[in-house]
Structures are given as structure tokens and as C-alpha cells.
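Enquirer: What follows is a predicted protein model with its sequence.
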Amino acid sequence: MSAEPQNSSGAQVYRRLLGYVRPYLGAFFLAIVGMVLFAATEAAFARIIQPLFDDGFVKKDPGVLQWIPLVIIGIFALRIVGSFLSDYCMAFVARSVIRDLRKQLFGQLLRLPVSFYETSSSGALLSKMVYDVEQLAEASSSVITVLIRDTLTIIALLLMLLYYSTWLTLILIAVTPVLVGLVVYVSKRFRKLSHRIQKSMGNVSTVSEEVIEANREIRIFGGQDYETRHFNEINDHNRRQFLRMAVTNALSSPVIQFIVAIAFALMIFFAFRLELQVGEFGSYLTAMLLLMQHAKRLTTVNATLQRGIAAAQSVFEFLDREAEVDDGHLELAQVRGEIEYRHLDFRYDAQGETVLRDVSLRIEPGQNVAFVGRSGAGKTTLVSLLPRFYDPVAGQILLDGHDIRELSLKNLRSHMALVSQHVTLFNDTIAHNIAYGALESATEEDIRRAAQAAHALEFIEKLPRGMQTVVGENGVLLSGGQRQRLAIARAILKDAPILILDEATSALDTESERFIQSALEELMQNRTTLVIAHRLSTIEKADVIVVMDKGRIVETGSHAELLARGGHYAALHRMQFSEA
């Protein structure tokens, strides 16, 4: 798969979409049977008009007047069966395809690298999962039904028209190139507008999501007027795109139908000159009117088809993005926690600025190593390379002597626990948030012990449902300190040999921080711990402090050694404590 997918033609995209139908060919075949049955009943109804007029009304044959009503009832009964088979089976196929696509999209969300999310809007991604996929549902059910069923019906009716009069039917066929040219032009415009609409819908989702997440900041900083103006601009743009689609649709269908009507008018004119019998003309006229009805439906479905193709292009472009590189096959049952960075260089994109330059560092098993430096020094980036959230452009990282690229991502990350400054909780119970993912098999007693070690049990037991309390989206029902303690409990429960702490006590009050610091010190015993520190007071007891500046390691040593050296660390220390 390529990182930058190429746009495919509409036919290629639709062929790929139809590939998802393959597992449901049985239902699709039944739908086709229903469509053929439906088309046959349309032609049969037009055909029966001739004996009804000639033998029934003109010759007054009583036998004909007895059996024709029964035949008409039979035709419409078969039509109902055909219509049900085609509609239900196509709906079954379509919803099954959409389910499979959503599963693929969700799986892709879990496989894409961290760098993708840092450059993508969550609103646009949600729009793909919801809006684009629903456009595909239309394109893969109602559109296919209309295209196949109405095309089969038109073919059946055309054959009947040819049977009655070749010359009259050739007039109808003569306008086909004009219609095809018009449909091709309109299709291109529909698809162009559909792409704009999808982008516009993504913008609407993004702005709405930002307003929901930042509702407190908006109120405090008086951003309501700005956000209202911003949303109105995007909303109006969205409206304009839909109106352009509506104008194109409103003009194209009547023009196509007008051209067809001219052809039908000419056919009727010549039908009188050919002196057709009353019954023949009645059947011919009925077939023409039915054909016009189905032709009209074919023209109106084009907008939905093009929206579906544009949506499919968007979805397939996402599915074709390059996933995280996971070609390691080594599975380590346990690790000691020896980490070595060797001559690392890193940049976030090929043309971007180098963030880390020739970084080398060895961390012994069980060592507590803190990374400090000014904002943008590269400390978070360096630590993020260990679980392979990113890969270096040069150099290597060794875990117990093995290049981490030799390990599968699942195995590599199973040896690590993370407590981030930005806590992520799921809209689930406290118990499930602590025993998350691979920890879901943990016993209730294990969860309680982890919560107690993180000093979270004291507030959990005060909640109405205790461990079964649902925390809300991203833990909105909890305080910042409570969320942080749950994240620490999750790391304690995982009991991994390598611990990554990104300012893990930043959201705690002074009293809680004292308890948590004590719990973390106990947790860090016999574990390799990497601490990303902003407040130097939290890492004074670290075995080694690594000082970074402009992507390089400029100093290493203990707190006392670095202060005595009077270098970068001492300057940072003076600056922080003078501000305090």
C-alpha cells in the first residue's frame, strides 16, 4: 500500500466496491432473479394490451375478457415477488458491504501510525465513518437496483418495440448518443461537487467537535461570537455546495427527459403514418410510456451514483494509506529492561527539520532515567521512539540487545506501561478503564489493589456505583487528579518491566502528589523507568538525569552532579526555582 493513494477512475472505484459483494453472491443472484422477473412483467403488461384492445374491446370476444383480468392479476403478483426479491436482497447485500467496510475502516484506524493522527482532523475521519459510508450504502443498494432492474426493463421493452416497428424504435435509439454525452458531462460535475460536499461535511464535523471539546475555554475567553461566525461560514459553504448539486440535478433530469419526449413525439407521429392496428398501437404506446418512466428513473439516479463513487474514492484512499510498519517476528516472553539508543537521527517528515541529532544513550535494567530540557528540546520525541510511535531515520534502538524493529509491535509494547500528562479514559466503567485492553482478564481483587496503590480507591468507594461507575467521555465526570490516578492504576496493574511517565503527577494536588510520588517510587523499583519531566522537583531522586537541548543530549548525571557542574541543568534549575 502506498502512503499517498492515487485517485482512480469512477469505473475502477465501482469495480473495487463491487468486489465487496463477492461474499454475498447468493443474495445478489436472487436480487438479479427478482429484477429479471420484474422486467419481464413490465414487458408482459405492455404486450397484453394488444389482445385486450383488438379482441376484447373491438371484437368483443367474451373469452378474452374473461382470461385477461386473471393474467393481469398474475402479472402484478409476479411483479410484487420480483420487486420484493430485488429490493430486500439488494438491501441485505448493501448493509453487509457497509458493515464490512466499517470494520475495515475501524481496523485501519487502529493500524495507522501516530503521525497520521497528528496531521488529520478527527471530524474529517468521523465524517468518513458516518457520512461517506452512508453515501456508499445508497450507491451499493438503491443505485444498483435501479441501474440493473431499469436497464433490464428498458431492454425488454425495446425488444418489444422492435417487434412492433423497427423504424419507430430506431428513432428512439438515434437520440441515445446525445443522451450518453449529456449523462457523461453531468456525471463529472456531480462527482466534482460530491468531493466538495464530503470535504465540507468534514469541516462541519471538525468545527462542531472543537466547540464541544473546548466549551469551557470558549466561555472563559468569550469566543462564542467568533465560533458562531466561523461555523456560519462553513455551514453556508456546505449549503452552497448542496445547492449547486441540486441545480445540476434539477436541470439535467428535465433536459434528458425533454430529449426523450421529442423522440417519443416523433415516434407517435410516424406510428399514425404506418397505420398500426389499435391494439398494436396501444401496446406500443404502453411500452413507450413504461420505457420513458424507467429512463427517467435512470437519469435521476446519476447524482446518487456519483456521490457514492466520490465517497468510495474517499474511503478507499483512507484504506490504502500505509499502516504502521510491523514486520518484526521476534517474540520475547520477558525482558530485563536494558535500553540503548545508538546514533539516532529523527525528523517528522522527509523534508522537515531534524528533531534529534546523533543521540546515543544506554539505560541499565531497573534504572530510573529522567529527561529534561526546554520545550521542543526533543525529550518527548526520544522517549516516543521506544514504543515505535515513530521510527528513526538513522540509528537504532536496542532492547535487551535486540533491535526493537525485530520485535512485533504487539510484543514490544506489551513490555511497556505509559502514564501520560494527557490522560485518556474511555466512556466505560472505572473497572474497565483500569483493566483496559490486554488487562481485561484481571480479577476484581487485582483491580482493587492497583487502584489502592494509586490512591484512587479512596474516591472510587465514595462514588454511587464504585468500580462500576461510568466515567463519561474521556472521564468528564472525574476531576483531573482522579483521572490521573486511574491512569496510574492502569500502569500499576499492567506490571510491565518498562515504565514511561510523561509528567505523571502534573494534574494532582499537593497532598495527592505526595501519595502518588510514593506509590510511583515503589512501582519503579526493579523497573526501567523513563520520566519526561517539566518540573525538576519531581525528578531529583532519578538515577540519571538526561539534559536535552535542540535535539541533542548535552548533559547526563545525577541531580547533585549536574547542579555542581553549573551547566544547562543548573541553569534550568535556577530559572524554575527563581520563578517559584
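Expert: Arrived safely, thanks for sending. Keep in mind the model is a prediction, meaning the values are calculated, not measured. Residues are numbered from 1 along each chain as shown.
Enquirer: going forward, measure contacts and count neighbours with C-alpha atoms only.
Expert: Noted.
Enquirer: Going along the chain, name the helices of the stretch 201-350 of the chain.
Expert: Counting by DSSP state H, counting those that start in this stretch, the stretch 201-350 of the chain has these helices, from start to end: 215-220, 224-273, 278-300, 302-319.
Enquirer: In space, what's closest to Ser8 - neighbours in sequence excluded?
Expert: Gln313 (7.3 Å; C-alpha to C-alpha, 6 or more residues apart in numbering).
Enquirer: tell me the centre residue of this protein?
Expert: Met129 (3.9 Å; C-alpha atoms, centre = their mean).
Enquirer: And the closest residue to it other than its chain neighbours, how far from Gln224?
Expert: Nearest non-adjacent residue to Met129, counting by C-alpha to C-alpha, 6+ apart: Arg102, 6.7 Å away. Going from Arg102 to Gln224 by C-alpha to C-alpha, to the nearest Å gives 35 Å.
Enquirer: try it against this one:
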Amino acid sequence: MTTSTKSTGGNNLRPFLKLLKETKPPYGLLALAVTLSVISTLVSLVIPMFTKGLVDGFSLASVSRLQIAGIAGAFIAQTAAAGISVYLLNYAGQKMVAGLRERLWRKLLLLPISYYNDIRTGESVSRMTSDTGIIKTLVSEHAASLFTGIISIVGSISVLFYLNWKMTLVLFTVLPLSALVLVPLGRMMYKISKGMQDETASFTAVLSGVLSEIRLVKASGAERREYESGKNVITNLLSYGIREGKVSAWITPLVSLVFMMLLVVIIGYGGVQVSSGALTAGELVAFILYLIQIIMPLTQLTTFFTQIQKSMGASERIMETLKHEEEKYEGEEMADGARLPITLENVSFGYKTGASVLNKVSCSITPGEVTAIVGPSGGGKTTLFSLLERFYEPQEGVIRLGGKLISDFSLRSWRGGIGYVSQESPLLAGTIADNPRYGLEREVDLAEIRQAAAMAYADTFIDELPDGYDTEVGERGVKLSGGQRQRIAIARALLRDPKILMLDEATSSLDSKSEAVVQKALSNLMKGRTTIVIAHRLSTVVNADQILFMEKGEITGRGRHEELLREHSLYREFAQQQLQTADTESREHVEGEEITGHGQNTGGGRRPAHPRVGGRIFES
């Protein structure tokens, strides 16, 4: 279980402002949208004064057509300004979030594998969708309310002081009291909203993890366990939702109560003022309308500050992702790697501090030959592969190609020169034709794909499919068998034309018939290439040019099969156990399942095949 990243930055506006600045928002559009909102607000401040004149005896008979046209024009201008402002703010918000998502998506693709060891996939998805959406909502729906709300409140209060400063002071006796209650509630809402965001990210992570491996869940009978796990997260979300509802249940009635209190005070005190002649009826009506223009923006500002608190939390998490160091893609182009030796010099590596997986590993891989890496599980074989692919950097020691450090080569050039065929051979959702050319920058036509498929012995089963190369393989290739996926993976490697070939026990999970076909395909792939293979079964590597025996992060033996049988006791023990198993299995299988050509020496001077494993992939 990987750890979840929680935001710990606290109530800090800097990450949010920095993120907005780096996103390069369309300042011109934002300025225009805010200006239009301000114009709309200023126009709305005139309306109560016009109403005051009507109430105080300003008759419609005295209104000229020009005045009516002016008032109608003002209403139309206000409506148009408000509408255009909303559209421009939404447009600017969408542009900003698109730019932010593009930047975040690029970052996620360029982050090293080590980042994904600690971060669950669902959390990265939540950064891309939920957190960026919160920032978009702030910009497109709430940003203008900050400016217009302040203008409306300041403008209304200024007019109220002009109309009757005594009644305005009465108004201010109520507002501070309400602030004493609403401000703490706003802080509570921020904490709840932040917790809700973290739990939503965790829920997304659980969903992504379980649904992406739903077959494993069902095969393991783990539905109940995963249901309980998901139910716990849902319960936590429910808890936050209920707490949010409780705070909202206080805020909404309190805002209404404050408004009603103000209204009662204004009407009661204002009525006394009207009856004494200190205030006209029109001024009282204007006072009430301006009061509304104070209360409504205050509610909007409360929403704005709640949203900006959410955006601050989202920004912290996004900035945490953006500040992670990317893989370094710069460097020189790799030369012909098939003609240069790969050398490891005292390489040490550990995933965690103080826990070494590889300990001062040194070896040389001869170009154009087959080097097999064998040994007990947990010995560091897969980690060594990861270092060769530059998913991680050695903590000590160096890896060279020829005389140059492999870190001197650009990542694109280095990985472009490696063909990797794993035991699982994952495929991407899409057609069969899409998968072999995946990752290639050059155009690949169907004729090339067909040729690669033929060399990988995949053309036969593809041609038998109703849609041929247009057949959908399903998520991770689930619509194809293991042997079919392996052959498509080999076709992909053939199209890449790699200089260095890395095989991670590419046939161990296949049945005998599929294994035979895949072995022949691998023989085509290995010709003229430096081949490194992880083997869990010694029977598949007895003809390798060099065998490296790894245990507990160290190479304890190296040489050919016969040399290690004589000189390495643990290898000899492995060989006796596994080759005896191979004998038993060969007697149980029909003779026709074995690959023909046992014992043939087609390797140009190489030794004859081992009698138990003739025709294996390491027999050239």
C-alpha cells in the first residue's frame, strides 16, 4: 500500500498565487471581464436613487422619452455587461484550467518511476481533474465577486452615509456581531472542505486501483474485502459531507437572520425617522434596496473566500506534483549499442534509505551475445533491469556503454535503442495494429506491421480474426491470450529495431504450444543484438554465452552453464532441481509438443543444445 500525499502547507495563499502566475492567465480578458462586472455594479447602484425619486413624488408624467430611453439603455447595458462578463470569465477560467492540465499532464509523463512508487494513480488523477476544476470554478464563477462585491458594499455604504448617517451607524452595530459568528464558521468550512478534497483523492485512488485490477479481485475472491475498503472511504466522505451540511445549516439561517434583523431595524428605525420628517419614504425605500446590495455581496464574498480556501489546498497539492524533479532527457545520441559492451562498475542501489537491493555489482555484457541473469527471487534481477532502462539512477557506481556513461545519452535515444519484452507483455486499449507501432515517432504503414507480425509468428492468428489488424484488444489486451500478447509485444520490439534486447522470462507463463511459437519469434528478434535475459528457469539459459548468478543483491557466480555447474554450489543445486522437473515434464508431454531440431548446432560455432532443452530461445 503506497502512502497518500496530504497537503500540509496550511492556510497559505502563496502556492495559489504562484500557480496562477505560472499558468499565465489571459490577463486582458480577465481585466475586461472584471471591468464589465464593475460597470454592471455601478449601474445597479443608481437604481435605488431612481426608485427614491419615484417614491418621493417623481411621477411618470414628468418623465421624458429621453429619460425612459436612458433608463432602459442603462438596464440593457447592465444586463449585457453582466452577461459578457460571465462569458469572458468562464472562457478565461476554461483556458487557464486547460493550460494547467496540459502542464500537469506533461509533468506526470516526465516524472521518474520513483515518483509513482509513492503516489497512487488515483491521486494523480484527482490532481488532474478535481483540483484543477476547483481552481477553474474560482476563476470563472467567483473571481469577479471579489471586485464587484467590494465596490457594491463600499458604494452602498457611501450612499447610505449620504442619505442618513445616523441610521447607517445603527446598521453597523449589527454587522460586526454577525461577523463574530460567521468568520469562525467559515474557518470550519475551510477545514472540512480541505478534508473532503483529501478523502475524494483517496476514494479516486481506491477506485482506480481496484477497477484496473478487477480480474485479480474476482480471481482472489476479494470482492468483500474491497467492498469494505471502499465502504470505509465512502463513510469518511459521508462524515465530511454531514459536517459540511451542519456548518451550512448554521451559515444559511444565520445570514437570513442577520438580514431580517437589519431589515427590521431599518424599517422600525426608519419608520420613526419618516414619521418625524427626518427621513422621506423614498429614502427609506432606497435604504432598504442598498441594504440588499450590501447583504448579497457579503454572501458572495463568503462563498468566494470559502472557494479560495479550497483552491489554496488544491494549489498546494498541484504544486507538490509540479515541483518534483523530472527525468533528464538531454544528452547525446546513442551510437550502435549492439557493437559496444555494457559495463557495470560497483553499482549499488536501494529503494529506501539503508535498504540496499544491489550491492557493488560489477559485470560486463559482451555485445552481440546472450547474457542470462539467474538466481533466487529477491536477488535484484528486476532492479538491475530497471537501472539498465534508466528508470532509476545508481546510488553508487556507474553503468557504461563502451567508454561512456549511459547517463550521457539522451533518455529518448537510450530507451529507443532498447527492446523490452516482459512476462506480462501489456498492451494498450486499441487495435492490434495500434500496438506494434506504439511509441514510434516515424510513420509505420500496415505493410511494415504485417512483416513484423510475420517474423513474430503473430500473422497466423491475426489473419484468422474477423477484423484482422483492426481487432480491438481490450484494456491491457485482455481479449487476447498470453501467447498472442507476447507475439504482438515481439512484433513491437522488431519494429523498434533495438540494439539491446531485454527479456524478462518472456515464455515462463505460456503453455507448451504457445511457448514453442514465441521461442521461434524470439530467435528472430535476437539475431545481431546484445541480449540480456532474466530467467527463473535454468533450463532456458543453458546455452547462454554468459550466465550471471545473483543472490542478495550480489553477483556470486558467472560463466557458462558447465562452468557454474562445477564451481557454484547453489547454481548446481538449482540446476539439479529444475532440470529434473524439466525431465518429468518432458516425459508427460507428447513428443509432438517439443520443438524440432534438438541438439542442432546452428549458432556458428556455438555448442550443441542441452539434450533436455533443445530448441530453447538461447539456442541460436
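Expert: Yes, it's here. Not measured: the values here are computed from a predicted model.
Enquirer: coming back round to it: now which residue in the second structure aligns to the residue nearest to Ser8 of the first structure?
Expert: Counting by TM-score structural alignment, Gln313 of the first structure corresponds to Glu316 in the second structure.
Enquirer: neighbours around its match, how many?
Expert: Residues lying near Glu316 of the second structure (other C-alpha atoms under 10 Å) number 24.
Enquirer: That one touches Leu13, doesn't it?
Expert: No: using C-alpha atoms under 8 Å, Glu316 of the second structure and Leu13 do not qualify as a contacting pair, with a distance of 9.2 Å.
Enquirer: Give the burial count for Val264 of the second structure, as a bare number.
Expert: Using other C-alpha under 10 Å, the number of residues around Val264 of the second structure comes to 12.
Enquirer: ditto for Glu444 of the first structure
Expert: 12.
Enquirer: In space, what's closest to it - neighbours in sequence excluded?
Expert: In space, Glu444 of the first structure is closest to Ala431, 8.0 Å off (C-alpha to C-alpha, 6+ apart).
Enquirer: For the one you found, give me its contacts.
Expert: The contact partners of Ala431 of the first structure, by C-alpha atoms under 8 Å, 6 or more residues apart in numbering, come to 444, 447, 467-468.
Enquirer: Could you measure from it over to Gln198 of the first structure?
Expert: In terms of C-alpha to C-alpha, Ala431 of the first structure sits 39 Å off from Gln198 of the first structure.
Enquirer: cool, and Asp225 of the first structure?
Expert: For Asp225 of the first structure relative to Gln198 of the first structure (C-alpha to C-alpha), the value is 26 Å.
Enquirer: Looking at these two, which is more packed in?
Expert: Using other C-alpha under 10 Å, the more surrounded residue of Asp225 of the first structure and Gln198 is Gln198, with 23 against 10.
Enquirer: Let me know the helix or strand that the more buried one is in.
Expert: Following DSSP states H and E, one finds Gln198 of the first structure within helix 176-213.
Enquirer: Kindly report the same for Glu445 of the first structure.
Expert: Using DSSP H and E, Glu445 of the first structure falls in helix 444-453.
Enquirer: Which part of the second structure matches that helix?
Expert: Taking TM-score structural alignment, helix 444-453 of the first structure hits residues 446-455 over in the second structure.
Enquirer: quick one: that stretch to chain centroid distance?
Expert: 34 Å (C-alpha atoms, centre = their mean, to the nearest Å).
Enquirer: what's the answer for stretch 412-420 of the second structure, then?
Expert: On C-alpha atoms, centre = their mean, the centre of stretch 412-420 of the second structure falls 24 Å from the chain's centre.
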